[in-house]
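In: My questions concern the predicted model and sequence given below.
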Amino acid sequence: MSKAGAFRALHHGRPPGDPLILPGPWDAASARALVAAGFPALATPSAGVAASLGYADGETPAAEMFAAVARITRAVDVPVSADVEDGYGLAPKELVERLLEAGAVGCNLEDSAGGVLKDPHEHAEWLAGVRSAAGDRLFLNARVDTFARGVADPDRAIERAALYVAAGADCVYPIEAPTAVLPLLRSGVEGPLNMYARPDGASPAPAELGELGATRITFGPGLLRLALRSVQEVLA
């Protein structure tokens, strides 16, 4: 089985309370540490990689982001999915080629740019192009940014999720969705559901999110921030 196939399989057949936990490395060293801790796959956070390269979130040049992903994938043997924000304006074929060249088996693709939600139908059409170019070589995690952009109605997130799943998305990620609406999202979204958690204990534990319907858990740049906090404590 290919790495992409193995990564896809990790998302299916999971019992409630046992979501796939994908910690986010920001460089090769952190990736190796996470694999040594026993995690079967990793998912890079764009904000964490940006910070490691000296950029604010959302300001990393595409070439530097793909190069950083490539350094991470070369450093470990497990599947690595890459957060490539909104695709950097690349056409689907080029985006897929660059992800595969970097060694990624999946990607996060968000449906907003510059703080503004994209037209969901146009975004779904673009996702369909990515799916067509990728075939089964990439696992597509479609991020839904409604909650992050101030649209609190879960029905709007579910509507977007349905369009993206129909376009070929393998998983849906309603980032910043409140825990209280997770059961509603679970009932309205087909297929795997990604939820964000904080590794510092400020959000429900992954097992609890799994019981409520989450298929997989990611932490964004949370692990990097914890690491930096530890360094600051040592320096103090």
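Out: Received it, and whenever you're ready, just let me know what you need.
In: make it CA atoms for all contacts and neighbour counts henceforth
Out: Fine.
In: Doesn't G5 lie inside a helix?
Out: Yes: membership of G5 in a helix is supported by DSSP: H, G, I helix; E, B strand; the rest coil.
In: Report the separation between it and A68.
Out: The spacing between G5 and A68, counted by Cα to Cα, to the nearest Å, is 23 Å.
In: Below is an additional structure, to be compared with the one above:
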Amino acid sequence: MPRTIAEKRALFWTLHASDCFLLPNPWDVGSARYLEALGFRAIATTSSGFAWSTGHANNHLSRDTVLTHLEQMVAARDLPVNADFENGFGKDAAGVAESVKLAVAAGVAGLSIEDSTADATDPLLPLDVAVERLRAARQAIDEVGGDTMLIGRAENFFVGVPDLEDTLTRLKAYAAAGADCLYAPGIKTREQIAAAVAAVAPKPVNVLVGSSSEFTLSDFAALGVRRVSVGGALARAAWGGFMQAAQSLANGRFDGFTDAATGAQLNSPFT
């Protein structure tokens, strides 16, 4: 029997209780089902990967489009789904609360709220505003789906403001505001990661690995990290192969298909 939404959410919480697990980011139903076939225990959506698959830049999709995508990913199989919910799709705290309730209704096991503004000249929300929005998300979850995990994201290193002290201040504030898990995409060194883990202990911390890394999953576990996600990296890897093959075609060559999967390999996980 397929897992219920409640069972998926319960499993998601269990995964965060100890050790360290991989949380890969598929961009569509097919990639989600393939990851499940490989034995992954949970998945997370990627705003960038999904946007690219629809012919848009990251952070340029409507709330309704994203919510439909979340519903499809939740229905794809039995894995818990963590939603990359960008900045909460609300102009203010009340708007964030409304959007979060809709995401919970879509069946996600967890959702993240960012503190970025999408404005390169002023990329981070003031801390008090970001906290207010996260508190609104917390209240919304408590009202309609208390078993949904809330992830607070400090985007400093991701948006070009690599201030570790401010990052830690934000993570601690988001933890105090009700975030169940904390995430600072872009921190990379052992010292940065260990500082983030210590700042919000005993709450779990997510680390992003978006490119080749010297760390293994065991290394992250030794630092106290609870989960490791890859953001848009899998989508970028797929696009890299496609772009290389397409560029070869544009030059009148067919050598871009050398490493292509066979039809049988692709049919196998879906039958």
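Out: Here it is on my side, so go on. All figures in this text were calculated on a predicted structure; none of them were measured in a lab.
In: Please say which of G5 and A68 of the first structure ends up with more neighbours.
Out: A count of neighbours by other Cα atoms under 10 Å puts A68 above the other of G5 of the first structure and A68, at 21 against 15.
In: Now name the helix or strand holding the more buried one.
Out: helix 62-75 (DSSP states H and E).
In: Same question for E191 of the second structure.
Out: Counting by DSSP H and E, E191 of the second structure is found in helix 190-200.
In: Downstream of that helix, the next helix or strand is which one?
Out: Next element after helix 190-200 of the second structure (DSSP H and E): strand 205-208.
In: Whichever helix or strand comes after the helix holding A68 of the first structure vs the second structure, mean deviation?
Out: Scanning forward in sequence from helix 62-75 of the first structure by DSSP H and E, the next helix or strand is strand 80-83. Compared with the second structure after the fit, strand 80-83 of the first structure shows a mean deviation of 0.6 Å (mean Cα distance after the TM-score superposition for the first structure).
In: could you say what helices and strands strand 80-83 of the first structure packs with?
Out: strand 42-43, strand 106-110 (3 or more Cα pairs under 8 Å, 6 or more residues apart in numbering; DSSP states H and E).
In: again, only this time at 10 Å
Out: In terms of contact count using 3 or more Cα pairs under 10 Å, 6 or more residues apart in numbering; DSSP states H and E, strand 80-83 of the first structure is assigned the packing partners helix 3-9, strand 42-43, helix 46-53, helix 62-75, strand 106-110, strand 139-144.
In: Turn the ones you listed into TSV, columns for distance to V234 of the first structure.
Out: Formatted as TSV, those follow (distance: least, Cα to Cα, whole Å):
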stretch	distance to V234 of the first structure
helix 3-9	37
strand 42-43	27
helix 46-53	19
helix 62-75	26
strand 106-110	34
strand 139-144	36
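In: thinking again about what came up before, now do the helix holding E191 of the second structure: distance to the chain's middle.
Out: 19 Å (Cα atoms, centre = their mean, to the nearest Å).
In: and that helix, what does it pack onto?
Out: helix 164-176, strand 181-183, strand 205-208, helix 217-222.
In: What's the match for A177 of the second structure in the first structure?
Out: With TM-score structural alignment as the criterion, A177 of the second structure lines up with A167 in the first structure.
In: tell me, how many neighbours does that match end up with?
Out: If we define neighbours as other Cα under 10 Å, then A167 of the first structure has 20 of them.
In: any idea how far M65 of the first structure is from it?
Out: Using Cα to Cα, which is the criterion applied here, A167 of the first structure is 25 Å from M65 of the first structure.
In: repeat for R225 of the first structure
Out: According to Cα to Cα, R225 of the first structure and M65 of the first structure sit 19 Å apart.
In: Ok, E208 of the first structure next?
Out: Counting by Cα to Cα, the gap from E208 of the first structure to M65 of the first structure is 33 Å.
In: These two: who's more crowded?
Out: Neighbour count, other Cα under 10 Å: between E208 of the first structure and M65, M65 has more, with 20 against 16.
In: The more buried one contacts G54, doesn't it?
Out: No: in this structure, M65 of the first structure is not within contact of G54 by Cα atoms under 10 Å, at 11.6 Å.
In: what's the distance between the spatially most central residue of the first structure and L53 of the first structure?
Out: Nearest to the geometric centre of the first structure sits N108, at 4.4 Å (Cα atoms, centre = their mean). For N108 of the first structure, the distance to L53 of the first structure equals 19 Å [Cα to Cα].
In: Likewise for I217 of the first structure?
Out: 24 Å.
In: Between the two, tell me which one has more neighbours.
Out: Taking other Cα under 10 Å, I217 of the first structure and L53 do not tie; I217 has more neighbours (25 against 15).
In: Three-state assignment for the residue mapped onto that one from the second structure, please.
Out: Aligning on TM-score structural alignment places I217 of the first structure opposite V228 in the second structure. Of the three states, V228 of the second structure takes strand under three-state DSSP.
In: Could you list every helix and strand in contact with whatever helix or strand R33 of the second structure lives in?
Out: Taking DSSP H and E as the criterion, R33 of the second structure maps to helix 29-37. Other helices and strands packing on helix 29-37 of the second structure, by 3+ Cα pairs under 10 Å, 6+ apart, are strand 43-44, helix 63-76.
In: residue range for the last one in the first structure?
Out: Counting by TM-score structural alignment, helix 63-76 of the second structure falls onto residues 62-75 of the first structure.
In: average distance between that stretch and the second structure?
Out: Stretch 62-75 of the first structure sits 1.2 Å off on average (mean Cα distance after the TM-score superposition for the first structure).
In: Tell me how far that stretch lies from the chain's centre.
Out: Relative to the centre of its chain, stretch 62-75 of the first structure is centred 16 Å away, using Cα atoms, centre = their mean.
In: Of all the residues in it, which ones are buried?
Out: 62, 65-66, 68-73 (16 or more other Cα atoms under 10 Å).
In: One more: stretch 87-96 of the second structure?
Out: Buried residues in stretch 87-96 of the second structure (16+ other Cα under 10 Å): 87-89, 93, 96.
In: cool, stretch 193-208 of the second structure as well?
Out: Within stretch 193-208 of the second structure, the residues scored as buried using 16+ other Cα under 10 Å are 193-194, 196-197, 199-200, 203-208.
In: Over to stretch 129-144 of the second structure?
Out: The neighbour-count check on stretch 129-144 of the second structure (16+ other Cα under 10 Å) flags 130-141 as buried.
In: In JSON lines, list the residues you listed along with secondary structure and distance to D163 of the second structure.
Out: Shown next, in JSON lines, are these (DSSP: H, G, I helix; E, B strand; the rest coil; distance: Cα to Cα, whole Å):
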{"residue": "A130", "secondary structure": "helix", "distance to D163 of the second structure": "17"}
{"residue": "V131", "secondary structure": "helix", "distance to D163 of the second structure": "18"}
{"residue": "E132", "secondary structure": "helix", "distance to D163 of the second structure": "22"}
{"residue": "R133", "secondary structure": "helix", "distance to D163 of the second structure": "22"}
{"residue": "L134", "secondary structure": "helix", "distance to D163 of the second structure": "21"}
{"residue": "R135", "secondary structure": "helix", "distance to D163 of the second structure": "23"}
{"residue": "A136", "secondary structure": "helix", "distance to D163 of the second structure": "26"}
{"residue": "A137", "secondary structure": "helix", "distance to D163 of the second structure": "25"}
{"residue": "R138", "secondary structure": "helix", "distance to D163 of the second structure": "26"}
{"residue": "Q139", "secondary structure": "helix", "distance to D163 of the second structure": "29"}
{"residue": "A140", "secondary structure": "helix", "distance to D163 of the second structure": "30"}
{"residue": "I141", "secondary structure": "helix", "distance to D163 of the second structure": "30"}
